[in-house]
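Participant: Structure for the following, please:
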Amino acid sequence: MNKRISLLAVASALLAAATAPAAAQSPAWPSKPVKILVGSPPGGPSDITARLFAEQLNKRGGQPVVVENRPGAGNNLAAGVAAKAEADGHTLVLSPDTVLTVNPLVYRNQNFDARNDLLSVSVLTSFTQMLVCNPKVGVKTLGELAAKAKSDRMTYASGGPGVPGHLAAEMFLQASGAKMQHVPYRGPAPATQAVLAGEVDCGFLATPTVIQHVKADKLRALAVSSSTPSPLAPDVPTLAKALNQPELDATFRLVLQAPSGTPPAVVAQIERAAAEIMKDPQVRSRLQASDLVAQGTTSAQAQQVMKTEIARWEPLVKRLDLKAD
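Facilitator: Model prediction:
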């Protein structure tokens, strides 16, 4: 009997020894407060998604999760801070995919390498852009805008060089043969105000930022950049339909990223939380109300999407020779 007990004790000890290293390699997350950086001002798609995600993480208990806006340089400021943070999963950044796909080509003086210093953990949401004009411009359709822009000097606003609105606008101009001067702002909110004030003629801007002004007849919506209409404005045509070019599609993604070198076990925990939160029906409904589509991909899927989008946008950026300091 004693011999049997002794053997059981030895077996238990061996099992504990075998599992201890695995436990040591799987640190609990979060073990301290989590900060999610956002590279644009409050009110845009990144901010809306980040705050809802943080809210849901906070409901799970444990450590507090806060969102910090650090706008500027096409979302590079926030991404750069995250890239240099401790790689433990407690400093994250939510950025449009352009931080990886476009910015490394556009911004010549970055102090970090977005493609190597950041790890894509999950695509949380996807979103589109809406082309709006000040009513005083006097155009009601995309065709009318294209015709006017071929004969008159016209301007368009975006949230900054290389951001989704800038790319969507350049896609439209290339496809239509029109010409408009780009006027970049520090985020979609100030760009929207510029269009409202008539400082610029039009803007390709985030739908949640401009839709209230469209419904109030303060801005005129001409098209959305995605391949399908926006649920917030189903009567506004897509670029593809308005220009009769089915291949046109400028859908963008918001990517949750961590510093490269973050332990795989921590990445797996963040990835799992993202998937669970983005599957929640209430979360999906709230996102849809802001023209955002919940995703919640795995890290591997997110990285593959980024590779695909880099291959898609690099030729356009190089052809247009888009540059910013």
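Participant: CA only for contacts and neighbour counts going forward, please
Facilitator: Fine.
Participant: how many other residues sit next to residue 149?
Facilitator: By the criterion of other CA atoms under 10 Å, residue 149 has 19 neighbours.
Participant: Equivalent analysis for the one 10 residues further on, please.
Facilitator: When counting by other CA under 10 Å, one arrives at 29 neighbours for residue 159.
Participant: List the contacts of it.
Facilitator: Contacts for residue 159 were tallied using CA atoms under 8 Å, 6 or more residues apart in numbering; they are 74, 165-166, 184-191, 205.
Participant: Could you rerun that using 10 Å?
Facilitator: Contact analysis of residue 159 by CA atoms under 10 Å, 6 or more residues apart in numbering lists 40-41, 72-75, 165-166, 183-192, 203-206.
Participant: cool, residue 282 as well?
Facilitator: Going by CA under 10 Å, 6+ apart, residue 282 touches residue 288.
Participant: so which strand or helix has it?
Facilitator: In the assignment (DSSP states H and E), residue 282 maps to helix 281-288.
Participant: Return the set of buried residues in that helix.
Facilitator: By 16 or more other CA atoms under 10 Å, the buried positions in helix 281-288 come out as 283-284, 286-288.
Participant: and for comparison, fold this next one:
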Amino acid sequence: MPPNNRRRILLAGAAGAAAGLAPLRHASAQAPRFPSQQMTLIVASPPGGLMDNYARMLAEHFTARFGQTAVVENRPGAGGIVAIEALVKAPADGHTMLFGSTGMYFQARVLYRKLPYDLDRDIAPIAIFPTGPLALAATEKSGIRDYKGMIERARRERTLMGNYVKGSYQQILAENWNREHGCKFEMVNYKGEVPMWMDMATGQLDVSIGSYQAFAKVRDQGLRPIGVTGPVRSPRMPEVPTMIEQGFGGPISRLEATVVMIARSAVPAPLLDQLGKAAVESNDTARSRAMREAMGIPDGVMGREAALRLWREDGPVWIREVRALNLPVD
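Facilitator: Have a look, this model is predicted:
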């Protein structure tokens, strides 16, 4: 090839390459940076409970991790409907997330005839925040000293049990005991865990189930721990046997209520993965370690893969068990 022709080809190729790179540089310059604004963590409960504590821990971590302020916005009420509706009305850009319970995501599909959103279509899981063993407690004046004693008392007389989400793990347990053992548990509903434990401390309830952290604040006000949920004892109350150790069995005994952070399903999957990884990174923060130690939670935050597995494997079990209880539908 003549030198002049070769030079013209090389110059043309270089010009073409430069022309091809220019749009890439332009596209890169225009690519949205995340996060580009304040991040909001909606919490489906009032301040003070486990869910709220997790959200505030993560807001602190996200603020440091992403360099944008993350704030907590408490939206309790209507069994989580208020909170989820606020989420699905927010832009699907990953800046808004929600902390809620498995009951809000699974049981609600059975308990409500019509919801202002589609739980299959509108939301996607990001990360799991374990609750650890939940405390089953009774008031001293009830005379209940253990799990079997609770069942025996509830067979004889009406026994008031606190609840803060319709179709919750607590309600599933109570309805199961009513059906299987002929008990007379009656649910008293609250807008969050903290007010439930406050009424336990003043003797307005007989038994309740909730996080160790919230229970510990009122434990010395006439309350007695009589069991814990799940297969292992609480590291904060190793002397208290699990309900399973005391004879509680069946499919429901293997389920564990947990807190799950979600976002709108329209948020791009890579961004959901990024948020899940950032949530898992919070396990290494001093605040997260101290919180898990104080609350008796042995496991750390689990990311998107675990959350998707929960959706796929445990979700159908929750739905089936709630449907089998034939609870009233709103």
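Participant: ok, residues contacting the helix or strand following the helix holding residue 282 of structure 1?
Facilitator: With elements assigned by DSSP H and E, the helix or strand that comes after helix 281-288 of structure 1 is strand 292-294. For strand 292-294 of structure 1, the surrounding residues in contact (CA under 10 Å, 6+ apart) are 45-46, 48-49, 123-128, 207-208, 230-231, 253-254, 274-275, 277-281, 283-288.
Participant: try 7 Å this time
Facilitator: Contact with strand 292-294 of structure 1 is made by 124-127, 278, 284, 287, as judged by CA atoms under 7 Å, 6 or more residues apart in numbering.
Participant: Which members of these are the farthest-apart pair?
Facilitator: Of all pairs drawn from the contacts of strand 292-294 of structure 1, the widest gap by CA to CA lies between 127 and 278 and measures 14.4 Å.
Participant: Please say which of these two ends up with more neighbours.
Facilitator: Using other CA under 10 Å as the criterion, residue 127 of structure 1 and residue 278 rank with residue 127 on top: 26 against 23.
Participant: dump the residue contacts of the aligned partner of residue 224 of structure 2 in structure 1.
Facilitator: When structure 1 is aligned by TM-score structural alignment, residue 224 of structure 2 is paired with residue 220. Going by CA under 7 Å, 6+ apart, residue 220 of structure 1 touches 132-135, 214.
Participant: same thing with residue 299 of structure 1?
Facilitator: Residue 299 of structure 1 touches 120-122, 271, counting by CA under 7 Å, 6+ apart.
Participant: The residue nearest to it when sequence neighbours are not counted in helix, strand or coil?
Facilitator: Among residues not flanking residue 299 of structure 1 along the chain, residue 121 sits closest, at 4.3 Å (CA to CA, 6 or more residues apart in numbering). Secondary structure assignment for residue 121 of structure 1 (DSSP: H, G, I helix; E, B strand; the rest coil): strand.
Participant: Distance of residue 121 of structure 1 relative to residue 286 of structure 1?
Facilitator: Residue 121 of structure 1 is 22 Å from residue 286 of structure 1, where distance means CA to CA, to the nearest Å.
Participant: So which residues of the stretch 1-150 of structure 2 form helices?
Facilitator: Counting by DSSP state H, counting those that start in this stretch, the stretch 1-150 of structure 2 has helices at residues 3-30, 50-66, 81-89, 102, 108-111, 147-156.
Participant: Quick check: which of those is nearest to residue 301 of structure 2?
Facilitator: helix 50-66 (9.6 Å).
Participant: That closest one vs structure 1, average offset?
Facilitator: Here helix 50-66 of structure 2, set against structure 1 after superposition, deviates by a mean of 1.1 Å using mean CA distance after the TM-score superposition for structure 1.
Participant: who are the neighbours of that helix, in terms of helices and strands?
Facilitator: strand 39-43, strand 70-74 (3 or more CA pairs under 7 Å, 6 or more residues apart in numbering; DSSP states H and E).
Participant: The first one maps to which residues in structure 1?
Facilitator: If I follow you right, that is strand 39-43 of structure 2. Going by TM-score structural alignment: strand 39-43 of structure 2 matches residues 34-38.
Participant: Helix, strand, or coil at residue 260 of structure 2?
Facilitator: strand.
Participant: what lines up against it once you look at structure 1?
Facilitator: Alignment note (TM-score structural alignment): residue 260 of structure 2 maps to residue 255 of structure 1.
Participant: What about its match, how many residues nearby?
Facilitator: 30.
Participant: now do residue 156 of structure 2
Facilitator: Neighbourhood size, residue 156 of structure 2 [other CA under 10 Å]: 11.
Participant: Aligned to it, what sits in structure 1?
Facilitator: By TM-score structural alignment, residue 156 of structure 2 lines up with residue 151.
Participant: what do we get in structure 1 for residue 85 of structure 2?
Facilitator: Under the alignment (TM-score structural alignment), residue 85 of structure 2 pairs with residue 80 in structure 1.
Participant: got a list of what that match touches?
Facilitator: Applying CA under 7 Å, 6+ apart, one finds that residue 80 of structure 1 lies in contact with residue 112.
Participant: and it, how far is that from residue 114 of structure 1?
Facilitator: Residue 80 of structure 1 is 8 Å from residue 114 of structure 1, by CA to CA.
Participant: so which of the helices and strands packed on helix 50-66 of structure 2 comes closest to residue 103 of structure 2?
Facilitator: Closest among the helices and strands packed on helix 50-66 of structure 2, using CA to CA: strand 39-43, at 14.0 Å.
Participant: mean distance, the closest one to its aligned residues in structure 1?
Facilitator: Averaged out, strand 39-43 of structure 2 is 0.6 Å away (mean CA distance after the TM-score superposition for structure 1).
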